[in-house]
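Asker: Provided below for reference: sequence and predicted model.
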Amino acid sequence: MTNRLAGQASAYLRQHAENPVHWQPFGDDAFAEAARRDVPVFISIGYAACHWCHVMAHESFEDPATASQLNAGFVNVKVDREERPDVDGVYMAACQAMTGQGGWPLSVFALPDGRAFYAGTYFPPEPRPGQPSFRQVLTSVAAAWADRRDAVERQADALAEALGGLFSDQLLSVGQAPEYDAGGLAAVASGAVVRLGQTEDHVHGGFGGAPKFPPSPVLEFLVRHAAGAGETAGYARALAGRTLAAMCRSALFDILGGGFARYSVTADWSLPHYEKMLYDNAQLLRVLAHWTRLGGSAEFPADEARDAASLTADWLVRELGLPGGGFASSLDADSERDGRPVEGGYYVWTGTELARALADAPHDGARLASLFGLRVGEHATTAAPLHAGRPLGADERELLERHRPVLLGARARRTPPARDDKVVAGWNGLAIAALADASAVLDRADLLDAAERAADLLAGVHWDGTRLARVSHDGKATGVEGVLADYAGCAEGAFALYAATGATRWYAWAIELVDAATGRFVVNGLLSDEAPATDAGNAGSAVRTARAGARTLDPHDNEAPSGASLLAGALLTAAAYSGSWKHRALAGSILAGLPKLLSQGPRLAGWLLAVAEARLAGPLEAAIVGPLDGTRAPETLALHREALLSPSPGLAVALGSTPGTRRLAPAAGEPSRGSGEPTAGGAESGVVPVTVPLLQDRPAADDGGPLAYVCREFTCRLPVNTLGALREQLMGGGSAPADGTGVQ
């Protein structure tokens, strides 16, 4: 046997390709080998940017004695949790059931059929109070396997049955939509705001204590709720403002280069866990863009949010953008400093380093060092992240902006953290949506270009016309099929991109993804994370055995939205554009699960609550029709931009050209970068142009100028042609006038 990870596409697996441990990738072959050798399977799960995964690797997996013990007594399997969330999900549930906690690295011992019987997270190389060493764990597991096999089998069987029941209980019925009760849904949303406020950290901001994570889905809900007119809208606005202010003014936010770290080790946000994840930053960029267009608050002004959004967008495109389009998954927590790997080494500064970088402006260097609480001098060796912990004054902002290029240049000369270049479909969908929304708010066409390049990659590489690959590397999709969150996340991005560009190929692709998701993940009236197929892209027999054959669904919104809540949002948007009662009913069925999720805490239902806000808003629809070239095109585009800047939750915006003018999505054969109507695999060919139902029977004005149609609940106001009138209708919710003069 040898280590079999060298040829793997996953950066995390390749990090372990030189270990003396005889690792192999997750798959039926590994479990068959364990059965042949009659040994347990050791499953180690992590991801490329994980600091403690690196620590355990250095301490144990690179140690020849530990490797020898692993190789002699186990079949050893490495899993990239970001590539295989299905594998991570079942074994993380097993660890939590056994120990009451979880995390990464995840260390699981399983029977040759895949059923777990012992699990933990990080194990140190030497015993610590209350914690055995990793080699002691290996010895104990091997002894139990040899001497108490019956007990091991009983433990595995009981755990598998428990997991099967857990996953079955989480499945959602989507056969028939419940009767929609707007008042009840509004009460649920308002109650969630109040409950969130009860868990707020009134000293440091955010929710709960250490470790403290960015509550990204919850923030999107609060921003959407704040856009409404309910009794708790003002409270939601203040709560969101305090949380965003605390995060953006803390060490969690990279004030120099942009982007947010994954979490803070401390409750006061002062000590980041420095890995930077695409899914975090995509969501937070979108929240900041939405907060800016909402107008901010006294706690966190819109101009400060705009600056943070712009920096984060720049970082996302610069640091995670890939040459062929799309965005890498993450940047590592560790980077080299003084010749050794240090967590956060790339981001921290001593006062002396800061002064040296600004040697040409020593007075300014001293001012910045003082601003960030850094001492300057021969003995000032403590390194810290740059943050003031408070809002910067106008002169302080000007000082930082003036020297930002020099400081970024000095930092760029350091050894940067490693990047995991795998493209995860669902996370890229969230990034596309964020960049599309931010492009309008920040008035930056370059962000829209980046979003379209990413969408081109997903549509051309990940999508084959019927199935979506979860992961690609170097422009090639792997054999791992997308999970529900991938299909729904890409649909979310495609809808946002259509709203921003008017290119109907993105609308058509979003509808394809939504219909593929419902077709693959709704089986016998139940919504599951697992498609029914049994090819290599889905959970293998070992995973199914580990949960007693049950299908799975994790409906909880954690660091990223769940597949179920993303699908609910995509279905609702699809219904807004198409008028489809089927899509609307399926969204309502998923929203019916809110009370059960909220019983476990509102922070587990943040995105689904955000979808509920879109449903309560209608969702509102705005169809902009007019010339897209010629002298009157600016009028059409001005109305379009006004619609995009509306804070109404879940607003569906459609842009259509009047007959005889150029469409934004070119006809077959018309040259354009990546445009054209979609076909299987995202290719361009001569197909019938897609018609967006929301644009049907929407003529321009008699004089050829543009008109805006604002609709809600399938009823539209009289069309308008001025920015002020459009703004008034959008603020009013688009309901028809009392005299019944609304037009269908």
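Answerer: Everything's here; your move.
Asker: from here on, contacts and neighbour counts on C-alpha atoms
Answerer: Fine.
Asker: can you give me how far stretch 93-107 is from the chain middle?
Answerer: Distance, stretch centre to chain centre, for stretch 93-107: 22 Å (Cα atoms, centre = their mean, to the nearest Å).
Asker: any idea how far the residue nearest the centre of the chain lies from A500?
Answerer: Centroid-nearest residue in the chain: Y279, 3.1 Å away (criterion: Cα atoms, centre = their mean). From Y279 across to A500, the span is 21 Å (Cα to Cα, to the nearest Å).
Asker: tell me which residues are up against the host helix or strand of V406.
Answerer: Using DSSP states H and E, V406 sits within helix 394-412. With contact meaning Cα atoms under 8 Å, 6 or more residues apart in numbering, helix 394-412 is reached by L256, G257, Y346, Y347, L354, A357, L358, D364, L368.
Asker: need the nearest residue in space to F213, chain neighbours excluded.
Answerer: With sequence-adjacent residues excluded and distances taken as Cα to Cα, 6 or more residues apart in numbering, F213 is closest to Y263, at 4.5 Å.
Asker: structure B:
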Amino acid sequence: MSHAFTNSLIKETSPYLLQHAHNPVNWYAWGEEALQKAEAEDKVILASIGYSACHWCHVMEKESFENVTIAALMNENFINIKIDREERPDLDHIYMDAVQAIAGSGGWPLNVFLTPDGKPFYGGTYYPPVRAFNRSSWPEVLQGIAAAWKEKRDEIESQAENLIAHLNQSGNFTQTATSSISSNDERLFTMDNCHQMFKNIMATADKEWGGFGRAPKFPQTFIIQFLLQYQHFTGNAEALRQALLSLDKILQGGIYDHIGGGTARYSTDNEWLAPHFEKMLYDNALLIDVLCDAWQITKCDKYRNAILKTIGFIQSELTNGEGGFFAALDADSEGVEGKYYVWTKTEIDDVLKENAAIFCEFFDVTEKGNWEDANILRILEPIHDFAIRKNLDEHKLTELLQSCLHKLAEVRVGRIKPSLDDKIILGWNALALKAIAKAAFILEDETLTMLALKNFAFIETNFIKTNGSYEMHHTFKNGVAKYPAFLDDYAFFIAACFEMYSLTYDTEFLQKAKNHTCFVVDNFSDGENNCFFYTPKNQTDVVIRKKEIYDGALPSGNSVMAANLFKLSRIFNIPDWEYTSIQMLIINSEATIKYPSSFAVWASFLLQNVVGFNELAIIGRDCFQLSRKVADYYIPYKIMMASTLSNDEFLPLKSKPASIQSLIYLCKNNICFKPEEQIDGILLYLNES
């Protein structure tokens, strides 16, 4: 990369934008300067969107954005804006939808052409510098758009208006959605609908390698979580088998880093062997969350170990000094994808000496290599089966393999690491906070408790605006918080507050969840209980306000907010919030039942409303010790409160007298059961639907 050039991105903090700060392209960040320049010069805007861990984003930069001739073409005809999709997911959502409508597919890098007032009219993803792969070259696209703007401007502006109208209609379909189903309608809240969601999920299940659908395969942890919840209430062995098979194959595959912990974003093949090697904070947070459920159900050490190893990865690779968690590690190092993570057999032989043979056999390492003349460590046979087949002691074999992995880790640390995206994103931190707090609680781990408390304090210190409201920022880096927080930032943080209460029984966390929810209702609502907008009402630099409802790589802010509103309504006795949450579910119910793989968090919320919500209150002198015993059990869909005395501020604790012995109170489906002194007495009621 030549540093002879400098553009205005040099003033930015995003690692992705800074990667382009020395391109000969005259890049701007999205903001007033660039948008006003486009209006003043009456030029088409080229918005190029990507993220720091995106392999093909790097490829297009090297091929085209560092090319002086191509850059001159861009500078002459366009106002060129670089956008980090993780900093501005609101813009990415709008323009990704536009490109998918135009081209039928999307991805990153995302290159979209806008009228001077920001309305999209043409776009695509990666373009090669010369015609190849049945794609037009990037220079051809640039020249074609420039010519069309001069010669067919009226057509382009009309196309842009039509596209905006289409995006408004499709993106905010809930505004006009009608449903004949009411909140107490038996057609929605039936176990038959839950069985149908299960069948629709299993129609896509890979019963050999785990997961769902074909390559590229994503972990899809929400689907696994739904299957675990579904099996709990139905006893369906197939659901449990597919959920655990999926987790096992992910943890055995090359998508999981056997040396350093943590999982990559997705696998390029059906067997979880070869990932795109970028490691994102949110993927690892979501994996920890579902592994906690698997451990509670099975008590298998492999899940406990994976929880701790994945959190260890976050601590060692993605944690700043004050308790914040960084966004991601790149896929590439030294310009080569995966170079940091792969091994030749010769390298392993040199490090492990006499133990190399057994290690290589277990981790599928060969002379030829299992991926591009190298080896990605993966496990093809569970260690128990491998030990029996090789007539080895399983415990000693485990210790030997762990020792070998440690030696390889010591060698790997000397390699050039993938670059770090060191911005700190509120929503992703909240997902990690929720997962770590959950792990700390179920594993009774004081170190993890301190990690969660430190992260929570970091979020409160650095993301909440100092204007006396509960307004928050979206990103933080180098002492500066930027951009208004989006719906999912708030939704995930509120969900994390519930988990922090469960960990500490400090009711301040519940009050904070309520206060931030009030802010969301006031600033993101459409006023009709038809789901929340992604952006707050006072944000002015987007051409439309979208509503995100799909549970994709991240849960949708709306599905999480629906569950949040329901919980808070039961804790603080706010019936309006429960009504809103059910209306949100009703509007999305038809799509959820038909396509549960794309609405898996909604599917869980629907199942909750069928089987019922558990309101547990443990009152008395020994309430906290007794709550620990309850925590040993997998109990989906609950709020558990513990207090030495009843407390009228919180509905589950209201008018529940203490006694010499602590008592467990359970209310469910508008029925309260007789208080019990031991968990055994109410387990029967907990597991009934």
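Answerer: Received it, and whenever you're ready, just let me know what you need. Every value quoted in this text rests on a predicted model; they were computed, and no experiment measured them.
Asker: sorry, back to before: tell me which residues touch the residue nearest to the centre of structure 1, please.
Answerer: Contacts of Y279 of structure 1 (Cα under 8 Å, 6+ apart): S329, W427, N428, L430, A431, E559, A560.
Asker: list just the nearest of those to G733 of structure 1.
Answerer: L430 (26.1 Å; Cα to Cα).
Asker: so the closest one is in which element?
Answerer: helix 425-442.
Asker: which helices and strands sit right next to the helix or strand following that helix?
Answerer: Downstream of helix 425-442 of structure 1, the next assigned helix or strand under DSSP H and E is helix 445-457. Here helix 445-457 of structure 1 touches helix 425-442, helix 484-501, going by 3 or more Cα pairs under 8 Å, 6 or more residues apart in numbering; DSSP states H and E.
Asker: so helix 445-457 of structure 1 corresponds to what in structure 2?
Answerer: Aligning helix 445-457 of structure 1 against structure 2 (TM-score structural alignment) gives residues 446-458.
Asker: could you give me the buried positions within the matching stretch?
Answerer: L448, T449, L451, A452, L453, N455, F456, F458 (16 or more other Cα atoms under 10 Å).
Asker: from the chain's centroid, how far away is that stretch?
Answerer: 20 Å.
Asker: mean deviation, that stretch versus structure 1?
Answerer: When structure 1 is superposed, stretch 446-458 of structure 2 averages 1.6 Å from its matched positions, counting by mean Cα distance after the TM-score superposition for structure 1.
Asker: what about the helices in the stretch 1-150 of structure 1?
Answerer: Here the stretch 1-150 of structure 1 has its helices, by DSSP state H, counting those that start in this stretch, at 11-15, 28-37, 51-56, 64-73, 85-99, 134-147, 149-170.
Asker: show me what the longest one is in contact with.
Answerer: Contacts with helix 149-170 of structure 1, where a contact means Cα under 8 Å, 6+ apart, come from 90, 93-94, 97, 110-111, 115-117, 144-145, 545-555.
Asker: of those, buried ones?
Answerer: Buried among the contacts of helix 149-170 of structure 1 by 16+ other Cα under 10 Å: 90, 93-94, 110-111, 115-117, 145, 545-555.
Asker: residue in structure 1 paired with C672 of structure 2?
Answerer: Match for C672 of structure 2 (TM-score structural alignment): C716.
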